Structures are given as C-alpha cells and as structure tokens.
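Novice: Give me the fold of what follows.
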Amino acid sequence: MSKNPLPFGVNDIGAFARSVRKSLDGLERSPSHVEMLNLLARAGGFRNFQHFKAQHEAGTSLQTFPPVQAEVDYRLVKQLVRLFDDNGRLVRWPKKFTLRMFCLWALWSRFPARTSMTEREISDWLQERHCFGDHALLRRELVDRRLVTRTPDGRVYTRIEQRPPAEAAALFEQLRK
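Specialist: The predicted structure follows:
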C-alpha cells in the first residue's frame, strides 16, 4: 500500500501546541500511531484523522475551518489591560515582544476595515490612540508584523484582515468595557 503525503498546516501554532499538550497530558501511556494521527488532526481543527484525510482528498483547504478554540490566558489579558488607560489608549510600549504584539492587535482592531489611509491620516489616527508620543514606531510595527500593509512608496495604509489570537479577542472585549 503506497503512502501519499498529506500536507498539514495550522492557523495558529500556539493554539495547536497547547491542544496537543493538553491531549497528551490526559494519557497514561504513549499514544499508538493511529491515536497520534487522530490527536494531531483534532488539534488542527478536524474531528479525526479520517476527517482530515477526506478533506484533503476533496481539495478543501484547512483555511476554511475555524481555528482550534484556544484557552484564553486571562492572567495575560489582565496584564495587557493595565497597558491601556480608561479611554483605551496605549499608555506605554512594553518591553516584552509578546505584550507588544497584543498591543498591536488592539490597535489593529480599531483600524478601519477595508479603508485606506494616507501616512498623515494613520499618523494622526495613531497619535490619538497612544500616550507615549511615538506614532512612527507604532506605524512601522503594524506594517512589520503584517497587521497593516502599505504601498511601496509608503503613501497608503490598509488593514490586513485576519483572525486575531484568542487572548487578543479577550483584550478587545476588556477594552470595550
């Protein structure tokens, strides 16, 4: 019986890793080959390995499935909320990269969808949403982290539509309150 390679991709490797770890923690022994295939497929958003294989054979992309529902780290969300004032403005730029990314996600969530902005407009827009006076840093980071795209001449900025991580979505909810 020949083995056909099946490409496997996930939307969020962090959520995937947490799901695999959680599944492995519940086992008393090492999983068999078939159990491991099912475990990985479930962590990737499929019911089991057969479901994954059937979707591959049907030509359906993994991108059509919602990502695995990740558990939210509310301790991290609480830490992130403290970086914003009562008006939802970013008070300071954190030192940790992970915290920075979630702050960028918070800005991304407020960026008008399917709307283009000039460099001046986005600079003014960012000025209103932070308190530490470095809108250029935020503008560059949004582009570098692929949350916003800009034309090669830097004149037009547009939000890149994508699904935020679970903690970012929880942060959006907290900032709306």
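Novice: C-alpha from now on. contacts and neighbour counts both.
Specialist: Noted.
Novice: Ends of stretch 156-170, what's the gap?
Specialist: Chord length of stretch 156-170, first to last residue, is 30 Å (CA to CA, to the nearest Å).
Novice: Mind jotting down where the strands sit in the chain?
Specialist: Here the chain has its strands, by DSSP state E, at 116-118, 148-150, 156-159.
Novice: now those as JSON lines including mean neighbour count and distance to Gly88?
Specialist: Putting the strands of the chain into JSON lines (neighbours: other CA atoms under 10 Å; distance: least, CA to CA, whole Å) gives the following:
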{"stretch": "strand 116-118", "mean neighbour count": "16", "distance to Gly88": "21"}
{"stretch": "strand 148-150", "mean neighbour count": "18", "distance to Gly88": "20"}
{"stretch": "strand 156-159", "mean neighbour count": "20", "distance to Gly88": "19"}
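Novice: quick one: which of the ones you listed is nearest Arg18?
Specialist: Nearest to Arg18, of all those, is strand 148-150, at 27.6 Å by CA to CA.
Novice: what packs against the closest one?
Specialist: Packing contacts for strand 148-150, counted by 3 or more CA pairs under 8 Å, 6 or more residues apart in numbering; DSSP states H and E, involve helix 135-144, strand 156-159.
Novice: one more, for comparison:
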Amino acid sequence: MSRTPLPLYAGDISALARSLRGQLCACERTPGHVELLNMLARSTGYRNFQHFRTQADAQVRLERPLPQPQSVDSAKVLRAARYFDAAGQLTRWPGKFSHREPCLWVMWSKIPPRRDMNERQVNELLLEGHLFEDPALLRREMFDRGMLARTPDGRVYRRIERRPSPEALALIRLLGERRTG
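Specialist: Predicted coordinates:
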C-alpha cells in the first residue's frame, strides 16, 4: 500500500454516513482493513479503494509542473551536421569522441523499432546511411553504447528504445529538414 497520505473528500457528509451505514449493516462480520478502505472509497463515489488511489495518484501527477525542455547546444549540432551530406548520409567517421555520439543517434534513427534483424539486414540499413562503407564499425559502436542489442551468438539484432540527447534530436530534425527542404 502507498505510504503517501491520500486525502479523501466527501461532497456531502450525510450521504457518506448513509452509504457507510448501509454497507456496514450488509456485512455479517466486522470488516477488515481493506474492506473498510473499499467501503470508504465507495461511499465517496469510487468503485473501490484501488480506483480511489489511482485517481489520487493521477491528480498528483497532473498538479506537478511539467519538466522544462533541455537546452540544445546549437554549436554541437552544427559541428555534427558537417559530417553529413545534403542527402543526410554520414560522409566520414568523426575523429573526436564527442562528435561521434550525435552521428550514431542519426544512424540509430534509421533502424526500425521493435524489429528483430540479422546482421546482414542491419548492415544494409547502415550502408544506406553512410558513405565510408564500414557498417561493422557503426554496428559495434551502437552495441557498445547501448543503442543496439544482439543475442550472444550475434544472430539477432534489435534497436534499443532510448531517448536521444537534445542535440541528437536536433541533429536528426535538421537532417530531415535538409532532405525534405
């Protein structure tokens, strides 16, 4: 059970008392803790205590302020964009470690979600997205950074669903706009 206090509001105390009295009279024995919680919840218009608790938790989440969007380092996005041509293909592998991650996220975005693929299928997708013809390098980097999962025997690959960094998202959008614009 939840340890956070759950406030219970009754619009009409008289209706609450009548409902509780009726439910208590219908019991053949003294109700237990959970039964009393359910009775109280039903007396205030909920189906049961679980319904009441779910509604109270949802209300707390709604009252929390929304998280502020993270700021994007535009210079980092533009630096990473230089590694891609007008068609959105990665032209060369970045030498700097910090430039590699946004580029890998772009390649990650080209892999379909929730789909099992073999190594050849992953390589084909990666080859479509870059020009230096080294899908093994990209595949290994994505695996090492937790963007791609594979079975121990290496037969089945699957994209790991994670949220890219704000810079990577901005880069993916920028490259998409280049292709369509």
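Novice: Just give the TM-score of the two.
Specialist: Laid over one another, the chains give 0.61 as their TM-score (TM-score structural alignment, normalised by the length of the first structure), with 115 aligned residues with a CA RMSD of 1.9 Å.
Novice: Can you tell me which of the helices and strands packed on strand 148-150 of the first structure is most buried?
Specialist: Highest mean neighbour count of these: strand 156-159, a mean of 20 (counted as mean count of other CA atoms under 10 Å).
Novice: how about the strands of the first structure in TSV, adding distance to Phe172 of the first structure?
Specialist: Formatted as TSV, these follow (distance: least, CA to CA, whole Å):
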stretch	distance to Phe172 of the first structure
strand 116-118	22
strand 148-150	18
strand 156-159	16
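Novice: Point out the one among those strands that comes closest to Phe132 of the first structure.
Specialist: Across those, Phe132 of the first structure has its closest neighbour in strand 148-150 (20.7 Å, CA to CA).
Novice: who's in contact with the closest one?
Specialist: If you take CA atoms under 8 Å, 6 or more residues apart in numbering as the criterion, strand 148-150 of the first structure is touched by Trp108, Leu142, Val143, Val156, Tyr157, Thr158, Arg159, Ile160.
Novice: Stretch 19-28 of the first structure too?
Specialist: Contact partners of stretch 19-28 of the first structure, identified using CA under 8 Å, 6+ apart, comprise Leu39, Leu40, Ala43, Ala70.
Novice: The same query, at a cut-off of 6 Å, please.
Specialist: Ala43 (CA atoms under 6 Å, 6 or more residues apart in numbering).
Novice: So what does Ala169 of the first structure match up with in the second structure?
Specialist: Here Ala169 of the first structure is matched to Leu169 in the second structure, going by TM-score structural alignment.
Novice: Near its match, how many residues? Count them for me, please.
Specialist: For Leu169 of the second structure, the neighbour count with other CA atoms under 10 Å is 17.
Novice: Tell me the spacing between the residue nearest to Trp105 of the second structure when sequence neighbours are not counted and Ile160 of the second structure.
Specialist: Once flanking residues are discounted, Trp105 of the second structure sits nearest to Ala168: 6.0 Å by CA to CA, 6 or more residues apart in numbering. Distance, Ala168 of the second structure to Ile160 of the second structure, by CA to CA: 16 Å.
Novice: More neighbours: those two, which one.
Specialist: Taking neighbours as other CA under 10 Å, Ala168 of the second structure and Ile160 compare with Ala168 leading, 23 against 17.
Novice: hang on, isn't that one packed against Cys103?
Specialist: No. Using CA atoms under 6 Å, Ala168 of the second structure makes no contact with Cys103, being 7.5 Å away.
Novice: what sits in contact with each of these two?
Specialist: Here Ala168 of the second structure and Cys103 have no joint contacts, going by CA under 6 Å, 6+ apart.
Novice: In the second structure, what residue spans correspond to helices?
Specialist: With DSSP state H, the ranges of helices along the second structure come out as 13-26, 33-43, 49-63, 74-81, 97-109, 119-129, 135-144, 166-180.
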